[in-house]
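**Student:** A structural model of the following input is requested.
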Amino acid sequence: MAGGLVALLDDVAALARLAAASIDDVGAAAGRASAKAAGVVVDDAAVTPRYVQGLAPERELAIIGRIAKGSIINKLVFILPAALLLSQFAPWLLTPILMVGGTYLCFEGAEKIWEKLSGHGHGTDEPASVSGPEQEKTVVSGAVRTDFILSAEIMVISLNEIADESFWSRAIILVVVAIGITALVYGAVGLIVKMDDIGLALTRRTSSAAQALGRGLVKAMPIVLATLATVGIVAMLWVGGHILLVGVDDLGWHGPYGLVHDLEVAVHDAAGAAGAVLGWLTNTAASAVVGLAVGAVVVAVLHLVPRRSTSSH
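**Tutor:** Now for the predicted structure:
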């Protein structure tokens, strides 16, 4: 009886170790998948704050919460089942779909640069000065639509990283990625948009140090938002270009990515101790250049060519 109990306890311990290892594996895989989608995550975090600019301060977190809820629904209800079905029954479609998304990111990044240089912006960066439930509903709907595109890209990039896992492992890992990234993005957005309110509150403290910190936060906010927007543009070009380079390599055209990889290796070998960082920066810069070139072509096709056709008439 005692021997049977010991054996049972050994089995339970073994199962517990197996479960712990599985949890560790899921966490590690989710971490790898999330890291691959980092550029799109940065873009998502950069895009969202503009939707609450101009809102009453007491409504900002409520609106961000509603957008975050819509983002979770996008990822878990719509994107996750479709991505899993594709990966199970038509995995060959993942690379082309990923490349379509990468081209869209290149277009978005190049279009933002073109708008800044030409002054032909669409006004999307203007503060969303709204009031009332209907106007807030419009703001949330627009933000959730934009999030859908970015969320789809995040989930497909993540799925591509874990394509060799079993079906249920992929499902669990993607759920972890969806919840984790949504919490990270909208938690960061909430902190960013409330930073000036935190600063104002600090300026009312009696402590001179707190007042100085508060004034610094208030002054820093425009710089933070501008920097975040620029980082978002660079991230779109970098991630989009890298997706296209890897995609054409997977489809059999090895020249472009091979050239970038050889350049990365050459910089890595020549740079000594800083080789790893400089090599990565080389790959990133080359990917961004490719992204800008592809995005510029799409911008020209969608914007400049129709303008010239219209003016010719």
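
**Student:** could you use CA atoms for every contact and neighbour count after this?
**Tutor:** Noted.

**Student:** residue contacts, Asp250?
**Tutor:** Contact analysis of Asp250 by CA atoms under 8 Å, 6 or more residues apart in numbering lists Thr95.

**Student:** quick one, what contacts Leu184?
**Tutor:** Per CA under 8 Å, 6+ apart, neighbours of Leu184: none.

**Student:** so it versus Ala38, what's the distance?
**Tutor:** Distance of Leu184 to Ala38, computed by CA to CA, to the nearest Å: 11 Å.

**Student:** nearest residue to Ala45 in space, please, no chain neighbours.
**Tutor:** Val185 (5.4 Å; CA to CA, 6 or more residues apart in numbering).

**Student:** isn't the one you found right up against Asp44?
**Tutor:** Yes - contact criterion CA atoms under 8 Å: Val185 and Asp44 qualify, at 7.1 Å.

**Student:** which of those two has more residues huddled nearby?
**Tutor:** Per other CA atoms under 10 Å, whichever of Val185 and Asp44 has more neighbours is Asp44, with 23 against 18.

**Student:** how about the helices in the stretch 201-313 of the chain?
**Tutor:** For the stretch 201-313 of the chain, the helices defined by DSSP state H, counting those that start in this stretch cover 208-250, 255-270, 275-299, 305-312.

**Student:** now those in JSON lines, with distance to Glu134?
**Tutor:** As requested, these are exported to JSON lines (distance: least, CA to CA, whole Å):
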{"stretch": "helix 208-250", "distance to Glu134": "27"}
{"stretch": "helix 255-270", "distance to Glu134": "48"}
{"stretch": "helix 275-299", "distance to Glu134": "33"}
{"stretch": "helix 305-312", "distance to Glu134": "34"}
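
**Student:** out of the ones you listed, nearest to Ile72?
**Tutor:** Of all those, it is helix 208-250 that lies closest to Ile72, at 21.1 Å by CA to CA.

**Student:** quick one: the closest one to helix 275-299, angle?
**Tutor:** Angle, helix 208-250 to helix 275-299, by axes from the mean of the first three to the mean of the last three CA atoms, to 10 degrees: 70 degrees.

**Student:** centre of the chain versus helix 208-250, how much separation?
**Tutor:** Helix 208-250 has its C-alpha centroid displaced from the chain centroid by 11 Å (CA atoms, centre = their mean, to the nearest Å).

**Student:** ok and that helix relative to helix 255-270, angle-wise?
**Tutor:** Using the same axes, to 10 degrees: helix 208-250 against helix 255-270 is 130 degrees.

**Student:** now for Val130: which residues touch it?
**Tutor:** Contacts for Val130 (CA under 8 Å, 6+ apart) come out as 54-55, 136.

**Student:** run this one through as well so I can compare:
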Amino acid sequence: MAGGLVALFDDVAVLARAAAASVDDIGAAAGRASVKAAGVVVDDTAVTPQYVHGLAAERELPIIRKIAVGSLRNKLLIILPAILLLSQFLPVLLTPILMVGGAYLCYEGAEKVWHKLRGHADEHAAGEETVPDEKTIVSGAVRTDFILSAEIMVISLNEVVDEGFWSRAIILAVVALGITVLVYGVVGLIVKMDDVGLSLSQRSGKGVAGFGRGLVKGMPKLLTALTVVGTAAMLWVGGHILLVGTDELGFHLLYDVVHHLEEAAHEATGALGGVVGWLVNTLGSALLGLVVGAVVVVVMTLTVHRRRAH
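**Tutor:** Here you go, the predicted structure:
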């Protein structure tokens, strides 16, 4: 009997060690996948604050919370099951679907550029604009987040494609939760820094109060800059999705041109080659995104928007 209990405890210990090893493996794989998606995470963080820019301070965090919930719902209930099933049964469709999302991001970015260029024509309309509809703001943000989230999840999937089906599911769920918390936690901090600055500016210490006043003065400029960065990020990420996607589908010209320019810049700039090469790749992707986005804007203006106007 005692021998049986000892054997049972040994079996339990072996199972526990195996479970712990699996948890470690999943954690490590989730970490690798998250690192690969880091570039898109930065873009997601830059894009989101523009949706609460100009709103009442007390509504900023509630709206960000709604966007975060929508983002997590996108990742866990729509994107995760879809990419798992596609990777299992129809992996060939992942790239075309992602490219459709990339084209939509290009359209979003190009439309923002177009509205900015037409700023003088829209001044009158802007002056009559009422308080933004929160439901519209949230739905627009969640829609844009869907594309970025899909890019994050597909990049992450590519890092764990050799894992079993259920391991992939768990790893990607961990990535989805971790990245959502990270992105919207940082966004929440960014948009509330002016409140932190106001609180610090009322402290008795001159240094602390001065720092607080600096935050209050600087945050509007930071949020405006993030709006620009967010628009550029849409064009960059969308263009990069299309650039890589066309190469994977067998049309190599665009990718090869950008890749050769990147390599030439890398070789010509010595120690700064890595940074300069990345900038060249980013600029090439953004230009492609702007061109594709502009074409979609023209098509939408001549079709969908014209029908709505009538």
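
**Student:** name the helix or strand for the residue nearest to Ala45 of the first structure, please.
**Tutor:** Assigned by DSSP states H and E, Val185 of the first structure belongs to helix 167-203.

**Student:** what's that helix aligned against in the second structure?
**Tutor:** Under TM-score structural alignment, the match for helix 167-203 of the first structure in the second structure covers residues 165-201.

**Student:** give me the distance from the matching stretch to the chain's centre.
**Tutor:** 12 Å.

**Student:** show me what counts as buried in it.
**Tutor:** Burial within stretch 165-201 of the second structure, assessed by neighbour count using 16 or more other CA atoms under 10 Å, is assigned to 167-176, 179-180, 183-184, 187-188, 190-191, 193-195, 197-198, 200-201.

**Student:** thinking again about what came up before, show the buried residues in the contacts of Val130 of the first structure.
**Tutor:** 55, 136.

**Student:** name the nearest of the contacts of Val130 of the first structure relative to Asp11 of the first structure.
**Tutor:** Looking across the contacts of Val130 of the first structure and measuring by CA to CA, the closest to Asp11 of the first structure is Glu136, at 55.8 Å.

**Student:** go ahead and confirm that closest one touches Ala62.
**Tutor:** No - contact criterion CA under 8 Å: Glu136 of the first structure and Ala62 do not qualify, at 10.1 Å.

**Student:** which element is the most centrally placed residue in the second structure on?
**Tutor:** In the second structure, the centroid-proximal residue (CA atoms, centre = their mean) is Asp44; its distance is 2.9 Å. Secondary structure from DSSP H and E places Asp44 of the second structure in helix 38-47.

**Student:** and if you look at Lys116 of the second structure?
**Tutor:** With DSSP H and E as criterion, Lys116 of the second structure is part of helix 94-117.

**Student:** tell me roughly how far that helix lies from the first structure on average.
**Tutor:** Compared with the first structure after the fit, helix 94-117 of the second structure shows a mean deviation of 0.8 Å (mean CA distance after the TM-score superposition for the first structure).

**Student:** just the angle for that helix relative to helix 273-302, thanks.
**Tutor:** Using the same axes, to 10 degrees: helix 94-117 of the second structure against helix 273-302 is 80 degrees.

**Student:** could I get the buried residue list for helix 94-117 of the second structure?
**Tutor:** 95-96, 98-113.

**Student:** how about residues contacting the helix or strand following it?
**Tutor:** Downstream of helix 94-117 of the second structure, the first helix or strand assigned by DSSP H and E is helix 123-127. Where contact means CA under 8 Å, 6+ apart, no residue beyond helix 123-127 of the second structure reaches it.

**Student:** immediately after helix 123-127 of the second structure, which helix or strand?
**Tutor:** By DSSP H and E, the next helix or strand past helix 123-127 of the second structure is helix 134-159.

**Student:** from the contact counts, what lies against that next one?
**Tutor:** helix 2-36, helix 38-47, helix 57-73, helix 94-117, helix 165-201 (3 or more CA pairs under 8 Å, 6 or more residues apart in numbering; DSSP states H and E).

**Student:** which one of the ones you listed lies closest to Ile241 of the second structure?
**Tutor:** Going by CA to CA, the one of these nearest Ile241 of the second structure is helix 94-117, 5.5 Å.

**Student:** that closest one: how far from the chain's middle?
**Tutor:** On CA atoms, centre = their mean, the centre of helix 94-117 of the second structure falls 13 Å from the chain's centre.

**Student:** which residues are in contact with it?
**Tutor:** So helix 94-117 of the second structure is contacted by 83, 86-87, 122, 144, 147, 150-151, 231-235, 237-242, 245, 248-249, 289-290, 292-294, 296-297 (CA under 8 Å, 6+ apart).

**Student:** how does it look with 7 Å?
**Tutor:** The contact list for helix 94-117 of the second structure (CA atoms under 7 Å, 6 or more residues apart in numbering) reads 86, 147, 231-232, 234-235, 238-239, 241-242, 245, 289-290, 292-294, 296-297.

**Student:** can you check stretch 66-78 of the second structure too?
**Tutor:** 138, 141-142, 145-146, 149, 173, 176-177, 180, 184.

**Student:** and with 6 Å instead?
**Tutor:** 138, 142 (CA atoms under 6 Å, 6 or more residues apart in numbering).

**Student:** count of neighbours near Leu159 of the first structure?
**Tutor:** Quick note: Leu159 of the first structure (other CA under 10 Å) scores 26 neighbours.

**Student:** so who does it touch?
**Tutor:** Counting by CA under 6 Å, 6+ apart, Leu159 of the first structure has no contacts.

**Student:** go again with 8 Å.
**Tutor:** Counted by CA under 8 Å, 6+ apart, Leu159 of the first structure has contacts 33, 83, 87, 170, 174.

**Student:** Gly241 of the first structure now?
**Tutor:** Contacts of Gly241 of the first structure by CA under 8 Å, 6+ apart are 102-103, 106, 287-292, 294.
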